[in-house]
Each structure stands twice: as C-alpha cells, then as structure tokens.
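S.K.: build me a model from this:
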Amino acid sequence: MSNVNVKRLVENIRSGTNIYTPLVELVVNAIQAIDAKGIQNGLVEIEVLRNGQADMVDRLEDVDGFRVKDNGIGFTKTNRDAFDTLYTEQKIADGGKGFGRFTCLKYFDRVKVSSTFAEGDAFHDRSFRMGLDKDIIVDEKEGPSQAQAAGATIEISGIKSVRFPDKKLETIGRVVVERLLPYFVDQDRSCPRVVIWEAKNPSDTLSLNDYLGKENSQIVEIKVDEGTFSLSANKDEKSFQVRVFKFFAPRMAKSKVSLVAHRREVTDNPLQTYIPEFGEEFFELGPDQDLAKGRNFVIKAYVFGDYLNDNVSLERGEFRFQTDTDLLNGISQTDIEQKAADIAQSAVGTEIAERKRRKEVRIAEYVTNDAPWHRVLATEVDFSALPMRPSNQDIELHLQKKKYEQEIATRTQVTALLNSKNPDELGEKIAQLIQKISDNSKNDLIHYVSMRKCVLELFSKSLEIKADGKHQSEGEVHDIIMPRKKDSEELNYEAHNLWILDERLNFTSYMSSDKPLKSSGDRTDITIYNRRVAYRGDNEASNPITIFEFKKPQRDDFANPSSKEDPIQQIIRYVNQIREGKFKTPTGRDILVNDTTPFYGYVVCDLTQKVKDWLQKEKNFTPMPDGLGWFNWFGNISLYMEVVSWTKLLRDAEMRNKIFFNKLGID
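M.R.: Prediction:
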C-alpha cells in the first residue's frame, strides 16, 4: 500500500507536457515490456476511444481516451510494485524516471490496468485502477488466468477540460510516430509492430511502422556527410548525433529540430529560428522527375546525446539546462539546436542556397529602388537572420538597427581616441574614424535627397485637378509644406518641407504655421492658400523677415475690386503691424525690428489673365523674364515683394534639387 498525495502530485506537474504525453508514455511502456520479454513478434495496439456527438464535417466524435495493449511481460509482481512506488528506479537503465504514469491523470480522469503475467508455468490475471487519493493502486484484483500468453492493456479515458487536438486516425498515428521516431529507427534494437485503430471499427487498422522504410513512405531519412558535433561543457567535451528526416504530406507543419532523451522526443522548435530559409516546406519531384507525382515535405532533425539523456526533466517535457546562454552547465538548448540546424541545412543545401539567393536579390532590389541611401551599409550587413521573404519593413528595420549599432561603435571609438594619451596611435585611427563618419554622412545625405524627390512628386500631384474637376483641399496641400497649427518650437527642422519655398527656411530660428503671433486676433501665419508664412534667421533686427501668402490654384477672385482678401495689401498690413511691435511669438518672444529691417513678401497663386492684368494695371508690378512671376519694391517700408505661380514654385524647387537627383541616379 502506498501513501502518496496523488492529487497534489498531479497538480504540481510542471509545463512541458501536453495531451499527447500520456499516450506516448503508454506506448513506450508497452515497447519496454516487449523488450523485457525478449520476443521478436512484439505488437503494440492502440485503440482510439471516442465520445459525444459526431462532427457534421468529418463525421467523427471527439477523442475521449485510448486503450494501449501489448504482448509483453505483463504486470508481474515486480512491475506491479514498481508501479506502486513513486520515483521507482526499475527502468532507470532505459532512462525511466518512475514518474511518467502520473501524467495520465493530469489529462484523463480514469486510468485502468488489466494484465496477464507468467508465474512459473502458470498465468495469472491482475487488474486495478490508478488512485486519486493516497494510494497509487486501488481496486486491485488478482487470480489464475485461462490465458496462454502474457500482456497488458492500459486504458486512459475521461479527457479533462481540454479537447484532443486531432480527430483523424492518420493524424494521431503520425504524431505518435514523430514523437517516438527514435524507437522506429533504432539501429541497435528493432521496434515492435505498432498499430492503431478505432475502438468502434477494429477492421480499419493503420500500421505506424509503415510510415517509414517502404516505397512512398511518409518519413524518409536523409544521409548527411557529417552528422555529429561536439560542444564544450565547462571544459568537458559533449558529443551529439543528428539524424535528419523528410516528412512528406506535412499538414501545414514546419521544419523542426527535436532534442531526444532516452529515445523520446522532448522538445521541438522551428528550424527557421536559426535558418529562416526553413520557413516554407520543400518539394520533391516524383519518379522520372514527374512534377505531377511530386510531394511536399518538411525537414526534422533529431538530436541524440548523453548530455540530453542526463539532463531531461522528470516529466520529459523540458531539459534542466537553460534555453539560451547557460553559465552553469556550459551548453544551452540554443547552442545544440544551432549546430543541428547547420547539419539539417547541409541535407537540403541546394534548395536552401537558392532560397538565400532569392532573398539577396529581394534585398538588393529594395536598396536599389527604394532605399539607395543604404547602398554602402547594405554591403556590410549580415542579412541571414531576416525572414525568407522579407518585407520592405523587415529590411529597413534591420538596416536601421545595424546603422545605429555602427554609429554607437563609432562614437565609442571617437570618445576613446579623444581620451587617449598615446599620440602615436592618433594618425591612423583618426583616418579610419573619419572614413566611417564620412560613409554614414553619405548615407544620410542620399536618404534626405531621395525623400525630397518623393515630396516634390507628391507636391506636383497635389496641384493637379482631381477626377471631379476640382483641386485638392487646402489642408492637404498645406500639410505637404508644413503641418498646420505648428511652429518651429514644436517641430524638428526635418518635419517640414518649407525648402520647397526657400532653402533658407531649413535654418531659420523661428517659423510658425496657422498660429497667431499674439494671444488674440487674426492668424497671420501659414494656412495654405489664404494665410501667411513668416520666417527669419536669428531674431536680430538686421535680419530680414519673410512672409508668404498662398492662394488656391486657379483661384483669382482676390483680384476683384470688392475683394477683402487682397494678398498684397495683407502682406503690407502685416509688415506695418510687425514694425509697430504689435506681435510676439506664441511663447511671448519679441520680434526684433527697426526702421531698416528688410522684409520679403511672396504671394503664390495661379497667374490667370485676370491676375496678370490686376498686377500690371492696379498694383504696378513688373513681370519677370520667365513670365511666371511679377515683382515690386515698396521702399517706404523696405519690402520687396514677388507674386509667383505654383508652377514656378515647383519648377524652381525641382531645378535646385535636380543635380542631386542626377548624381544619385533617381531623376
């Protein structure tokens, strides 16, 4: 009689197990019972128990449990007593932990055992249930048997809260084969025949051994040239063996690397974690290179070794060493899986190499067409960690990360060099650092100029007439040049495109957009089409102040005699108000001017014939030689004013930048 708190023990089973763990445990125990009997005709039978209503789609009921039967040694007194002992050492030579049976109770309500065993020349029957309180074995019965062969049947049923993830017999069988593949391919010990069938339809039997070793088998081993590797564990070399298999008809599965302990799969992780080109399944042509008879497959690399056997957890769901860096044991799971991934790559090297080539072409196209500023950086960056089919965002984020890392490294080197007290090392190192800084600066310049071209294309598009015969809304075009209701104290100098108007705007100390320069009154700054932009360099009285007034394309009603939106008079009035000291910035700063402070005024509009007549006959403006603008000088207030067309504004901006576009090959 045992004295174990079974319920608490089951509740404390750690993560790493899953709903398949009990079934795998029972099949392994059945194989071990057959090995102990030493017979050549070993047979393990798995019956699938179902319950509930059949599904309307696949017409299958949910899985409720399993019945696993073997023709092994049976539950002799020794085996019975081991079952009744927590952490029994009976199967320790075969990696037994004396604990696996308790995982059955984690996922199923009932565990029933019935067995026939030999005692001398006679056979006996033994049956019992697995207890849920203090005793591991309950309701035990034993007596003489009429049977003439030993064996055991263990039934687990009453699946708990979770649903079994698979329904089809073929799917369940394949998962079991994958988990126990080391048993099926063991070269030293032959695996008994393992079959699976429906308890309600015993005639429909599937042999799990047939997944391997036959024509058109679903699992085929790939021979590798070098299937072993070693890793150092605290100065002690540990050896590992890798066997690589093709799994055909992969059911949306991914290629994986599996770590094995005592012939059981413990963990499996995607190979694409280490080599992204494993992210998609592979394809093998049929006989005579027949495409129609070809099959899809994934790769699975199984890793064996004493280090894994010695460090598997009690529940066999994980290992005692760390997933990443392991300072205590010296070898981590990542170390092992990375080595195994390299070997798996060699097994399908041609296809992996082709996938990498396609990725390189994809990256090169992105850099050439969309991000030429990264040309130099792209030649120095390792892209192997990127997904097999990287998106533009994937590539850009990877390059930005590497660029940042390079900048940090360069700054660190510059700091170290400046603090160096050894003058002999300055010359060569300074030259090297200047080159690095120069390359980074070139990349930034290329990026900046490329973005300018995009902005000009967008700006040109915004000036076109839409399908409805109208121009873009005022707000949309406004925001291309500078976001509304902002000033330079809220915006980074790169967050606007005022260089379209004048390059000097990039270096002004203050500018505002659609914000009043005093707490009340009109907004006298930039609202595209109908308000102003004001800017200057340093806030010194000698520095000029520039004002822009915009009018919507094709609009010319401001030239009407009755119009209250005369842009020329608006600019003149605004200049006078600034001279009189009526305005401050939104932060309360005075706008410093004196009698000689120069002002520049610009009106941007479409020069219709009505506007041209108005400028010549009523405003006394002089036409520019290119015919795309007019100018005048108001000497009494030191104001030079131009009226230019949207076409001229765009054309001049394109001309100023054309040489840069040409040099970059993006014109």
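S.K.: going forward, measure contacts between C-alpha atoms and count neighbours the same way
M.R.: Will do.
S.K.: got a list of what residue 593 touches?
M.R.: Taking CA atoms under 8 Å, 6 or more residues apart in numbering, we find residue 593 in contact with 540, 541, 542, 578, 579.
S.K.: neighbours around the second one, how many?
M.R.: Spelled out, that is residue 541. For residue 541, the count of nearby residues is 15 (other CA atoms under 10 Å).
S.K.: now the third one
M.R.: Here the number of neighbours of residue 542 (other CA under 10 Å) works out to 15.
S.K.: how far away is the nearest residue to it once chain neighbours are set aside from residue 590?
M.R.: By the measure of CA to CA, 6 or more residues apart in numbering, the closest residue to residue 542 outside its immediate chain neighbours is residue 597, 5.4 Å from it. Remark: distance between residue 597 and residue 590 (CA to CA, to the nearest Å) = 14 Å.
S.K.: show me which positions of stretch 540-555 end up buried.
M.R.: Counting neighbours by 16 or more other CA atoms under 10 Å, one finds that the buried residues in stretch 540-555 are 543, 544, 545, 546, 547, 548, 549, 550, 551, 552, 553.
S.K.: residue 76 and residue 114 touch, don't they?
M.R.: No. Judged on CA atoms under 8 Å, residue 76 makes no contact with residue 114 at a distance of 11.5 Å.
S.K.: can you list the buried residues of stretch 540-555 in JSON lines and add secondary structure and distance to residue 32?
M.R.: Written out in JSON lines, the entries for those read as follows (DSSP: H, G, I helix; E, B strand; the rest coil; distance: CA to CA, whole Å):
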{"residue": "543", "secondary structure": "coil", "distance to residue 32": "94"}
{"residue": "544", "secondary structure": "coil", "distance to residue 32": "94"}
{"residue": "545", "secondary structure": "strand", "distance to residue 32": "93"}
{"residue": "546", "secondary structure": "strand", "distance to residue 32": "91"}
{"residue": "547", "secondary structure": "strand", "distance to residue 32": "91"}
{"residue": "548", "secondary structure": "strand", "distance to residue 32": "89"}
{"residue": "549", "secondary structure": "strand", "distance to residue 32": "90"}
{"residue": "550", "secondary structure": "strand", "distance to residue 32": "88"}
{"residue": "551", "secondary structure": "coil", "distance to residue 32": "89"}
{"residue": "552", "secondary structure": "coil", "distance to residue 32": "87"}
{"residue": "553", "secondary structure": "coil", "distance to residue 32": "87"}
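S.K.: which of these lies closest to residue 110?
M.R.: Compare each of the buried residues of stretch 540-555 with residue 110 using CA to CA and the shortest gap goes to residue 552, at 80.7 Å.
S.K.: quick one more, to check against the first:
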Amino acid sequence: MHVDIAGRVENLSLPITQPYIPVFECIVNSLESIDESARKGGRIDVYFHRDDRQGRLIDSGDDYLGAVRDVTIVDNGGGFSDINAKAFFVSDSTRKAAKGNKGVGRFTWLKVFEKATIESVYNQGDERYRRSFEFRKSEEGVENETLDLCKAGEVKTTVKLLNIRSEYQKHFPKSLDTLAQKIIDHLVIYFLSPGCPEVWIHDDEHEPVNLNEYFRAEADTRATEHKFAVGKHELNAVIVRFDSSLNRRHTVSYCANKREVISWGVGTRVPDFKTRFVDEAGKSFVFKTYVFGQYLDSRVDSSRTQLVLSGEDELELDDELSRPQLDTAVTDVVKNAAAPYMTTLREEKRRNIETLVANKAPQYRFMLSERYGQYIDRISPNVSDDQLDIELYKVQKDIELAHREQARQIDSLPLDGQRNSEAYKHLREQFLREENELGQAALARYVVHRRTILELLDKALETQDDGRYVKEEAVHSIIFPMRASSDDVDFDRQNLWVIDERLAYHWYLGSDLPMSRLKAVNSDENDEPDIVVFNSAKVFAEAKRSFNSAVIVEFKRPERNEYPSTDEDPVEQVIRYARKLRDSKAKTDEGRTIEVAESTPFYAYIVCTLTPRIRDIALNRDFMVTPDGAGYFRFHTQLNCYIEILSYDKMLDDAKKRNRAFFEKLQIPML
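M.R.: Model prediction:
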C-alpha cells in the first residue's frame, strides 16, 4: 500500500502552541540511537538558529532575541543504517513499538517545518557509509537520497529542521533557558537515568548549555519517587524540586514512554500551590511532578500531545481511569510530599487572617474556627489585605449557601421518628450554631460599615490644605446621596443613623429633589429640602394609611456665618418646608392619595457650625440650649414640629458615643 506523505502530514493533529514537539522527537531518536549502539561517551548537540531577517538590538537582552527559524540536531549514535533507514521510510513503522514509539514522530517535523535534511555517517559491517536525503511534504516524502562509502568521516547523524512555519514560529520559545527547561520537562526520566548521554543546546547569542549539568545543579539530588495506585492501575510519580526562578509554578506532567505529554498547574486545584515554597534556609522553590505508568503509555495519542482518558461525565469502567480520578489521586500525592511546606504557608495565612480580623474585618472572626478550615484552604497565600478581604467575603458567601442547603435538608425531613433521632438533633444544633455565627458576622459587617462612615465624616470635617472647610455637599453625600430617593439607593448607602437612629428605617426618603418630584407628596412646589423622610404607621384598614412622622434635614456649609436674606435663614427654610409638606397630600405605595394628619409630628434637623450668626438666629427665635451646650432646640406648636440645631461635631460625637459599645464588643480600634 502506497502512503501519500503530504496527506499523512496534513491529517496529523499538532497544536500550534507545541512547536517544539519535532525537536523533542529528534532528541529521543538520538537518545535511543546512542543506547542501541552501546556507545560510551554519547553526545547530542542541538543548535537553534535565529531568523536574521527579523533583526534585533545589540545587547538588548533576551526580550529582543530573534525568533528561531531552523534547528539542527547532531548525535554520535548508530545512525541511519539500512535497518534504521528502512524503518524511517515506512509510515507508522512498528520497529520501535516495544519502546512506545508510534512511528509517526518524523511527520511532526514537516508539520512544523517546511523540510528536513538528514546526513548520517555510520558503520555497517566492516564498512563506513554516508547516507543523505531530504524529507519533504510531498507525495513520496524522501527525495534526493545518496549512499556512499565514507573512509574518513566521523560517525554522526545530523538532522536539520528548516524554515519553521509562521503559525508555529510565534509560539516557539526564544530564550535558551526556556528551551532548556522545556527539554528537561519533556525528558526528565532520561536525565534521571544513569548513563544519560550529554545533551548540549546552542544558539547564535549565548554560551552553550550542558543540560545534564543544568539538571544536576538544579534538581537531580532533590528527586523523590512515590508509587501509588488509582483503581487497579499502578503509577509512579517522580517529584523534583527546582530552585531556579524560571520555574514559577508547581506543575504535574503526565508522561508516556518516558516523555511528557500534558501538564497542569497544581495551583488550579490547591491554592496553597499558587506561590513558591520556602525551605528552612529561606530558599524558594517549586515542585514539578512527573507521573509514569503502563496505563499512561497505552493511552497516549499518535502526536504525543494528548492522553485518551474518559471525562468526568463519561461512564467509568472498571479497567478505565477518568481524568478527574487521575488528577485527584496525583493531587493527594503532591500534597503529602509538600505537607511540611504547606503547614508553614497555612500558619502564615492564618496569622494574616487573624491580623485582618483584629484590625479591619471582625465579621470574619467566626471563620477562624477549625470547622471552616476547608473553606480557608481555598484562599491563596501571600495575598494583599484588600485581596484577602475579597477572598474571605467569597468564602462567607459559600458558607451561607451551604447553610441554606442544610436548612432545606432539615425542612425536608419527614415528621416522624427521624426528627427525634440523635443525628437530626446534631444536625439541628450545628445549623443553629452556624445561624448564630452568620448572624453575628452580618452584624459585625454592618458595625464595621458604620465605623468607616464615621471615619469618612471625621476626615470630611477637617480643614483642607488651603485652610478652608468642605462644602455641605461632601457631608450630605456621605449621609445620603444627593438628588436621589430611597427607591434609588441601596440600604448600605443610607447613613441617616448618624443623625438619628430612628431614621435608619423609613417608608420613603427624598434627597435634594424638588417637592414636585417627591414620590410621597402631591405638590407643584420646587423648593428642595436637603433630606425629607417619611415614616409609615401600621395599616389599620385597607384604605386608610397615615405617617408616623416626617423628618426634614438641612445641611449648611461648615463655618458658614452669612445668611443675608430670610429665604436663606435655615430655621425659616425648614419651617417653610414643613408647612408646604403639611399642606400637600401624600400618596400610598400604590399611588392612592391620603391626607397628612394634623397630629402627624414633624422633626427638623439643621446641621451646621454654631457660628455667631447661627446662635443669634437661634436666640431670636426663642430656641433653648441643649444640655451639653452643643446645640439648640424648639417645638413649633402650630406645625407640630420639633426643630433642632446641632453642630457637625455634636452630630459626629453623638454617633460615636452611640456606637462605641459595638466597636468595643467587636474589639476593633476606636476612632
């Protein structure tokens, strides 16, 4: 049967992200050739030739290295003798099937490069020969073959992979260090084996690198072997420690027939592996794990880029391994090997969480219980405080979801003897304990929110660099966003409790909106009170509804002393607002009109600096001084309206005093 080489290459699947596969195939061929020849002093040289057409800056570092265009591999193995040449010329040859060879590796050469040239000087019988030919993506594949006697030539084989295809070139590593690591990762078992031939890599820019020495210096003495089983299948994991900063990730490589096939980062499954470990001497490193076994040898595809394993949702047979099964088993092996270093990381992570809880986020204190250790394990170590806060928030949401699911399970139990069982009692006790913890966490989060708001207010009331005070809008926006209503603003952004705790809950609120736009009021007026709050009473009849109270808040710029007209007099302003609101008609949620009862009390707060002008206004209007001397109050009988003038400092100090007990209970720093 004739094989069309061009068609064979075209149908070969090789991802463009793995352009170095042909180089690996050549190196393995060289290693096997040296092994078969039983030659001592075996050596392989790999030359990476850069694309001169792209140019580069002189002494500009590896970032500006030219892209690799050609690769030359030279070895002193047995060479292309008649038997080896015959196997090469036959597609899908089985000559090396016992070693796991698929007989298709050379086709990857033509998948990535335009052509290859081979020249081999070898001994056969008592004679020495030179064989040369080209390997192209053509119907025949092998072209221009020559075979001659060679009296003086050195025994060696040279394979040149020429003119890398552009789609693969952009994914081919440029740095010699990166190439060294790629080759070692792919062939680590060869480098761990005694008597491994010397492998050197070269380029046009740097000194040659001896990969055997590179590997010995980096990891050879730090390799440990771990045998384990998954189902009926025996596997072997070789875990190697790498100190070089080039190795940034802890990885697992699945290998077949001594070669890496696929790899994945352990940090994707175990967050503690997202950072380098540190030993007793303070030296950082990563673990690279290489997994081997006959089962994996039998599951590699022809291009050596994939393992044919069943997926998570596929039917699992007794003799088959799924990828999730394999990943889980290997993860356990790696975690056990890294346990001493993970313990150190987790202790440091716990200290970081404890510090954050003590200083900034007491709402997460309950997570420090051992009961939630599995959740904390999901958090990456060595993250910033801000990122740690985010991760803990995610963990809390996961705990809350699990808690709700537990509640659903409890409610679904039948009303029979099961609800009297010890298991049910234990489940319910655990649920109630978690319910209490989550409730405390929610309260703690809200108290921390309050502390933050008070800190912002404290800062806003300080003088600016130019000696001026902020405008009232700055304070106003902290307490409640301007030009908005309670329908527009989340509860967490409504901080009316700073003025009065009773204002934290209300039926409707409008901020800096003309009265004509207040949803709760029928009015054509365009006066804009800073804040208007309506508190709803209980509904005693289907069609009747009234307000418990209405509240008006007016802010004035800190240190403002000039109020030249009656319209700007803050007391006159709130009285005018109260009168207009009382004369207007209110609406229910459904838009039905109701009257504001004469008995509905109004409360008005004027927040300002107690300047001489404000004090004059208060005294002229018969206001009383508050017991602490930090404000004024008066009751307007006709409007049934209590009016209070209070300073910004009093507003802030009173809010701090009301919340001080909460701060102390949560053990968070006082303001």
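S.K.: how close are the two chains, by TM-score?
M.R.: Scored against TM-score structural alignment, normalised by the length of structure 1, the superposed chains reach a TM-score of 0.86; 641 aligned residues with a CA RMSD of 3.2 Å.
S.K.: re earlier: which of the contacts of residue 593 of structure 1 does structure 2 keep?
M.R.: For both residues aligned by TM-score structural alignment, their matches' CA atoms under 8 Å, a contact is called conserved when the aligned residues also meet in structure 2; among these this holds for 541, 542, 579.
S.K.: what residues are up against the counterpart of residue 287 of structure 2 in structure 1?
M.R.: By TM-score structural alignment, residue 287 of structure 2 lines up with residue 299 in structure 1. The neighbourhood of residue 299 of structure 1, defined by CA under 8 Å, 6+ apart, consists of 244, 245, 246, 247, 254, 255, 256, 344.
S.K.: hmm, try it at 10 Å
M.R.: Residue 299 of structure 1 makes contact with 219-222, 244-248, 250, 253-257, 270-271, 278, 281-282, 344-345, 347-348 under the criterion CA atoms under 10 Å, 6 or more residues apart in numbering.
S.K.: list buried residues within those.
M.R.: Neighbour counting with 16+ other CA under 10 Å marks 219-221, 244-248, 250, 254-257, 270-271, 278, 281-282, 344-345, 347-348 as buried within the contacts of residue 299 of structure 1.
S.K.: residue boundaries of the helices in the stretch 451-600 of structure 1?
M.R.: Along the stretch 451-600 of structure 1, counting by DSSP state H, counting those that start in this stretch, helices occupy 474-481, 567-579.
S.K.: which bit of structure 2 covers the last one?
M.R.: Read that as helix 567-579 of structure 1. In the comparison with structure 2, helix 567-579 of structure 1 aligns to the range 570-582 (TM-score structural alignment).
S.K.: please name the nearest non-neighbouring residue to the alignment partner in structure 2 of residue 465 of structure 1.
M.R.: By TM-score structural alignment, residue 465 of structure 1 lines up with residue 463 in structure 2. Across the structure, with CA to CA, 6+ apart as the measure, the residue nearest residue 463 of structure 2 apart from its sequence neighbours is residue 469 (4.9 Å).
S.K.: how many neighbours does that neighbour have?
M.R.: The burial metric for residue 469 of structure 2, expressed as a neighbour count using other CA under 10 Å, is 16.
S.K.: residues in contact with the residue of structure 1 most remote from its centre?
M.R.: For structure 1, the C-alpha farthest from the mean C-alpha position belongs to residue 617; by CA atoms, centre = their mean, that distance is 66.0 Å. Neighbour list for residue 617 of structure 1: residue 611 [criterion: CA under 10 Å, 6+ apart].
S.K.: what's the answer for residue 289 of structure 2, then?
M.R.: 185, 223-226, 237-241, 250-254, 263-264, 266, 330-331, 333-334.
S.K.: repeat that for residue 330 of structure 2.
M.R.: Counting by CA under 10 Å, 6+ apart, residue 330 of structure 2 touches 228-230, 235-237, 252, 254, 266, 289-291, 324, 336.
S.K.: again with residue 622 of structure 1
M.R.: Residue 622 of structure 1 makes contact with 615, 616, 629, 630, 631, 632, 633, 642, 643 under the criterion CA under 10 Å, 6+ apart.
S.K.: pretty sure the third one is touching residue 607, no?
M.R.: Yes. At 7.9 Å, residue 629 of structure 1 and residue 607 qualify as touching, with contact defined as CA atoms under 10 Å.
S.K.: okay, and the common contacts of the two?
M.R.: Counting by CA under 10 Å, 6+ apart, the common neighbours of residue 629 of structure 1 and residue 607 are 643, 644, 645, 646, 647.
S.K.: nearest residue to whichever residue in structure 1 pairs up with residue 34 of structure 2 in space, please, no chain neighbours.
M.R.: Residue 34 of structure 2 is assigned residue 34 in structure 1 as its aligned equivalent, the criterion being TM-score structural alignment. Distances taken as CA to CA, 6+ apart place residue 72 nearest to residue 34 of structure 1, at 3.9 Å, with adjacent residues excluded.
S.K.: what's near enough to touch the one you found?
M.R.: With CA under 10 Å, 6+ apart as the criterion, the residues that contact residue 72 of structure 1 are 29-39, 41-44, 115-117, 149-152.
S.K.: buried subset of those as a ChimeraX selection?
M.R.: Under the burial definition 16+ other CA under 10 Å, those of the contacts of residue 72 of structure 1 that qualify are selected in ChimeraX by:
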select :29,30,31,32,33,34,35,37,42,43,44,115,116,117,149,150,151,152
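S.K.: helices - which of the contacts of residue 72 of structure 1 land there?
M.R.: When the contacts of residue 72 of structure 1 are checked against helices using DSSP state H, the ones located there are 29, 30, 31, 32, 33, 34, 35, 36, 37.
S.K.: just checking, the first one touches residue 100?
M.R.: In this case it means residue 29 of structure 1. Yes. Assessed by CA under 10 Å, residue 29 of structure 1 is found in contact with residue 100 at 9.4 Å.
S.K.: secondary structure class for the equivalent of residue 397 of structure 1 over in structure 2?
M.R.: Under the alignment defined by TM-score structural alignment, residue 397 of structure 1 corresponds to residue 390 in structure 2. In the three-state summary, residue 390 of structure 2 is assigned as helix, counting by DSSP: H, G, I helix; E, B strand; the rest coil.
S.K.: how near is the equivalent of residue 625 of structure 1 over in structure 2 to residue 633 of structure 2?
M.R.: Using TM-score structural alignment as the criterion, residue 625 of structure 1 maps onto residue 627 of structure 2. Noted for residue 627 of structure 2: a distance of 10 Å to residue 633 of structure 2, by CA to CA.
S.K.: many thanks, we can stop here.
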